[in-house]
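Student: curious how this folds, go ahead:
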Amino acid sequence: MMPELGKYAGTVLSAYAVSLLLLVLLVAASMIAARKAARALKDAEERRRNG
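Tutor: Just a heads-up that it's a prediction; the model follows:
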């Protein structure tokens, strides 16, 4: 399933690894931002209800 990469194997595999790492970081950052936004919305709704 893995193509023969020859002398470029290290470069290609490291590019895949960096890309995967960046995707993981983007997903994590998005999840953190979503939680922060949900928390801020919940706080704003509580403030609106209470006064």
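Student: switch to C-alpha atoms for all contacts and neighbour counts from now on
Tutor: Noted.
Student: list the contacts for Ala17?
Tutor: The contact partners of Ala17, taken as CA atoms under 8 Å, 6 or more residues apart in numbering, number zero.
Student: could you also give me the structure for this next sequence, so I can compare it with the first?
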Amino acid sequence: MTHLPYIIAAYGLTLVVAVTLSLNAAIRLRRARARLATIERPGRNANTAGRRA
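Tutor: This is a model prediction of the structure:
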């Protein structure tokens, strides 16, 4: 009896989870940077940063 199918499945699942978490982190980082760039746009000051016109 070989344990090879179990080992391959475990490594495969680990790889899928790691890739999924990495992609999710990269997407969230890109969105956060875009939001920060919007907040830090020139012409906005501290008094109007939280308000919308």
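Student: do you know the score for how well these two fit?
Tutor: These two chains, once laid on top of each other, score a TM-score of 0.77 by TM-score structural alignment, normalised by the length of the first structure; 44 aligned residues with a CA RMSD of 1.2 Å.
Student: and the residue mapped onto Leu21 of the second structure from the first structure, what does it touch?
Tutor: Matched by TM-score structural alignment, Leu21 of the second structure corresponds to Leu26 in the first structure. By CA under 8 Å, 6+ apart, the contact list for Leu26 of the first structure is empty.
Student: any idea which element Leu26 of the first structure lies in?
Tutor: Assigned by DSSP states H and E, Leu26 of the first structure belongs to helix 9-50.
Student: still on that earlier bit, how far away is the match of Leu21 of the second structure from Arg48 of the first structure?
Tutor: 33 Å (CA to CA, to the nearest Å).
Student: with Ala40 of the first structure instead?
Tutor: Taking CA to CA, one finds Ala40 of the first structure at 12 Å from Arg48 of the first structure.
Student: so which of the two has more stuff around it?
Tutor: More crowded of Ala40 of the first structure and Arg48, by other CA atoms under 10 Å: Ala40, with 12 against 9.
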